[in-house]
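Colleague: Next comes the sequence, and after it the predicted model I'd like to discuss.
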Amino acid sequence: MFALINNVIDRCFFTLTFILGVQLPEFMQQYQQRLAGQLTEASSQLSQFENIAQQHFDGSLITMITRYKDNTEASIISTGELIERLSVRVEYLDSHLTQITQADYLHSVYQFIWHLDQEIARGTAEHFSMAIPLELNAIATGASLAIGALLLKELMLLTIKRTFKSKKTTII
């Protein structure tokens, strides 16, 4: 009877982890779309400042930022700092998007996991809509995660059983 219950639990566990695993490529895609949208918006805002720099600072955004920050008026200094942060943000978003989209799937997953932007991930999760993509990467990810989780579960149970067996024989 225990073996039957354990078998059913294993199947449910496998199915659940498989479904969660196939969500990773979908989440990554929605994350990339959010990232691209933020990059587009930030670039659009920065280009307006670049136009001003083109007109008044010989096209040098750095010169414009430096002069704004060297100004004595607090609002001009704050504007210079804002432009500088926006410029850094555009570079960061562009670099991050390139990292997770220009590589093969496994490298993209690695880059996504290790360089995840918490703010963008949180926004993606808030609006995430689950889907089961019928593509090889999604199915392979789901199957790998499910098999790995099932093997990990079995190894943990085996370790626990051996620990209790050795304690039982020590007590006797």
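Modeller: Yep, that arrived.
Colleague: going forward, measure contacts between C-alpha atoms and count neighbours the same way
Modeller: Fine.
Colleague: what's the first-to-last distance across stretch 94-111?
Modeller: Taking C-alpha to C-alpha, to the nearest Å as the measure, stretch 94-111 stretches 14 Å from start to finish.
Colleague: what comes into contact with it?
Modeller: In this structure, residues lying in contact with stretch 94-111 by C-alpha atoms under 8 Å, 6 or more residues apart in numbering are 32, 35-36, 39, 112, 115, 137.
Colleague: Drop anything exposed from these.
Modeller: 32, 35-36, 39, 112 (16 or more other C-alpha atoms under 10 Å).
Colleague: Tell me where the longest helix sits in this protein.
Modeller: Residue-count comparison of every helix in the chain, with assignments taken from DSSP state H, identifies helix 2-56 as the longest.
Colleague: Distance from the chain centre to that helix, please.
Modeller: Relative to the centre of its chain, helix 2-56 is centred 6 Å away, using C-alpha atoms, centre = their mean, to the nearest Å.
Colleague: what's the helix or strand following that helix packed up against?
Modeller: Read in the C-terminal direction, the helix or strand following helix 2-56 is helix 61-70, with elements assigned using DSSP states H and E. If you count contacts as 3 or more C-alpha pairs under 8 Å, 6 or more residues apart in numbering; DSSP states H and E, helix 61-70 packs onto helix 2-56, helix 74-101.
Colleague: try it against this one:
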Amino acid sequence: MFRIARIVAFGFGLLGGVLASQVPEFSQQYRQRLGGSIDELTRLLQRFDADARSNGESREGAILRLRGNADDLVSRQGVAMQANAERLSRLETHRREMISAGPFGRMALMARDGDTDVLEATYQDFEPAVPVTEEGIVAGGLGFVTAWGCLLVLAGFIRSLRRPRARPARA
């Protein structure tokens, strides 16, 4: 019985290793999407800034002008442009933090402070890959050991419950 448990635990260990090795790959794909979002917002705001300058306004002045407009559509565009500028600032800060965090810190930073829109888009298009980076191999190994060890401990616990208990000897 315990031999079967070891085989099953090994299988779960392999599954855990494969799944855990995908976390660094997901993080890498997230960083690519993050960069794409920053690039697109930068282009959008550069066009807005050029339009504002051609009308003698700064970005902030143009946003205030739009937001103060009586036309609801124009006012909403001012609110949206301000939200775009704030989001760009947040994403750039997040990207700088991820660059300086190092390989394993990036994964934790993504999980803790990741942009939900970028995370969701990354998840929708995620493609698993073979881990060839240091963090991919380490994450895979940790996933294997964790899944394998947990299942062996669980099997040992279940086996101890099924083992008949020795009865005290009568005197």
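Modeller: Sure, I can see it. Note that the structure is predicted; figures quoted are calculated from it, not measured.
Colleague: Can you work out which other helices and strands pack against the longest helix of the first structure?
Modeller: The criterion is 3+ C-alpha pairs under 8 Å, 6+ apart, and the helices and strands that helix 2-56 of the first structure contacts are helix 61-70, helix 74-101, helix 118-126, helix 136-171.
Colleague: Between the ones you listed, which one is closest to Leu4 of the first structure.
Modeller: helix 136-171 (15.3 Å; C-alpha to C-alpha).
Colleague: If we go by neighbour counts, what in that closest one is buried?
Modeller: Neighbour counts over helix 136-171 of the first structure (16+ other C-alpha under 10 Å) mark 138-139, 141-147, 149-150 as buried.
Colleague: Tell me how many other residues crowd the spatially closest residue to Met110 of the second structure that is not a sequence neighbour.
Modeller: The shortest distance from Met110 of the second structure to any residue other than its chain neighbours is 6.9 Å, reached at Ser27 (C-alpha to C-alpha, 6 or more residues apart in numbering). Burial of Ser27 of the second structure is recorded as 23 neighbouring residues (other C-alpha atoms under 10 Å).
Colleague: sorry, back to before: so which of the helices and strands packed on helix 61-70 of the first structure comes closest to Ile171 of the first structure?
Modeller: Of all those, the one in closest proximity to Ile171 of the first structure, counting by C-alpha to C-alpha, is helix 2-56 (26.1 Å).
Colleague: Just want the angle from the closest one to helix 118-126.
Modeller: If you take axes from the mean of the first three to the mean of the last three C-alpha atoms, to 10 degrees, helix 2-56 of the first structure sits at 120 degrees to helix 118-126.
Colleague: I'd like to know how far the nearest residue to Thr42 of the second structure once chain neighbours are set aside sits from Met98 of the second structure.
Modeller: Distances taken as C-alpha to C-alpha, 6+ apart place Leu88 nearest to Thr42 of the second structure, at 7.2 Å, with adjacent residues excluded. Between Leu88 of the second structure and Met98 of the second structure the computed distance is 15 Å (C-alpha to C-alpha).
Colleague: can you redo the buried residues of helix 136-171 of the first structure as JSON lines with distance to Ile62 of the first structure?
Modeller: Compiled in JSON lines, these are given as follows (distance: C-alpha to C-alpha, whole Å):
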{"residue": "Ala138", "distance to Ile62 of the first structure": "44"}
{"residue": "Ile139", "distance to Ile62 of the first structure": "48"}
{"residue": "Thr141", "distance to Ile62 of the first structure": "45"}
{"residue": "Gly142", "distance to Ile62 of the first structure": "47"}
{"residue": "Ala143", "distance to Ile62 of the first structure": "50"}
{"residue": "Ser144", "distance to Ile62 of the first structure": "48"}
{"residue": "Leu145", "distance to Ile62 of the first structure": "47"}
{"residue": "Ala146", "distance to Ile62 of the first structure": "51"}
{"residue": "Ile147", "distance to Ile62 of the first structure": "53"}
{"residue": "Ala149", "distance to Ile62 of the first structure": "51"}
{"residue": "Leu150", "distance to Ile62 of the first structure": "55"}
